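Colleague: based on what follows, work out the 3D shape:
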Amino acid sequence: MSDIKFSSEEKTLIVAKLQRYFSEELKQQIGRFDAEFLIDFISEEIGGYYYNRGVYDAQTVVAARLEDIGDQLFQLERRTDFKR
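Modeller: Below is the predicted model of the structure:
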């Protein structure tokens, strides 16, 4: 798996959200450098957990769709004298 990387536009948005959270919820100011450092830390140390949860969720969706497709294919079968 490659590292979690954000574009500069994404990082700018995330930094702003983190700064706003610190200001509104924690009543503390956090500079851009510190916010970027925190984002990098979270991405490296915690990001994999969120990434894996997304992969698991995607696997569940794909498995359900494959089951639906299998059911639909079974419904397409024509009756024959052949016994399985």
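
Colleague: from now on I want contacts and neighbour counts done on CA atoms only, so please keep to that.
Modeller: Fine.

Colleague: for whichever strand or helix holds Asp68, packing partners?
Modeller: Here Asp68, judged by DSSP states H and E, is contained in helix 47-76. On a contact count with 3 or more Cα pairs under 8 Å, 6 or more residues apart in numbering; DSSP states H and E, helix 47-76 meets no helix or strand.

Colleague: please tell me how far that helix is from the chain's geometric centre.
Modeller: Helix 47-76 sits 14 Å away from the centroid of its parent chain (Cα atoms, centre = their mean, to the nearest Å).

Colleague: show me what counts as buried in it.
Modeller: Gly47 (16 or more other Cα atoms under 10 Å).

Colleague: one more, please, to line up against the first structure:
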Amino acid sequence: MSIEISKDARKQAIASIERYFRENMEEPIGNVSAGALLGYFLEEIGPLVYNKAVTDVQDRLQARVMEVDVEIHEDEFAYWRKFDRARKP
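Modeller: As a prediction, this is how the structure comes out:
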């Protein structure tokens, strides 16, 4: 599965890579090279980040599903209990 990003996000990511190289590396990187580097990261490392995010979402959803019983639980056979409580002095 290839990770696709919008044209605007790609443009911003390339600008960010160019800035990173200007401020942190000995040589700046050009627009085409930054785009190629971004493509590499999206293809090679992107799936790792994506899969981790999916796992995190699954864990959070599973935790929420486990709470459903507590949040919406109803006691069974409660009809007579309400009358029994009302009759006690």
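
Colleague: do you know how far the residue nearest the centre of the second structure is from Glu4 of the second structure?
Modeller: Per Cα atoms, centre = their mean, the C-alpha nearest to the average position across the second structure is that of Ala53, at 4.4 Å. Ala53 of the second structure sits 16 Å away from Glu4 of the second structure when distances are taken as Cα to Cα, to the nearest Å.

Colleague: so what's the residue count around Val15 of the first structure?
Modeller: 22 (other Cα atoms under 10 Å).

Colleague: please identify the helix or strand for it.
Modeller: Assigned by DSSP H and E, Val15 of the first structure falls within helix 8-25.

Colleague: that helix against the second structure, how far on average?
Modeller: Here helix 8-25 of the first structure, set against the second structure after superposition, deviates by a mean of 0.7 Å using mean Cα distance after the TM-score superposition for the first structure.

Colleague: what packs against that helix?
Modeller: Packed next to helix 8-25 of the first structure, using 3+ Cα pairs under 8 Å, 6+ apart, are helix 32-45.

Colleague: ok and the helix it packs on relative to helix 47-76, angle-wise?
Modeller: Going by axes from the mean of the first three to the mean of the last three Cα atoms, to 10 degrees, helix 32-45 of the first structure is angled at 50 degrees with respect to helix 47-76.
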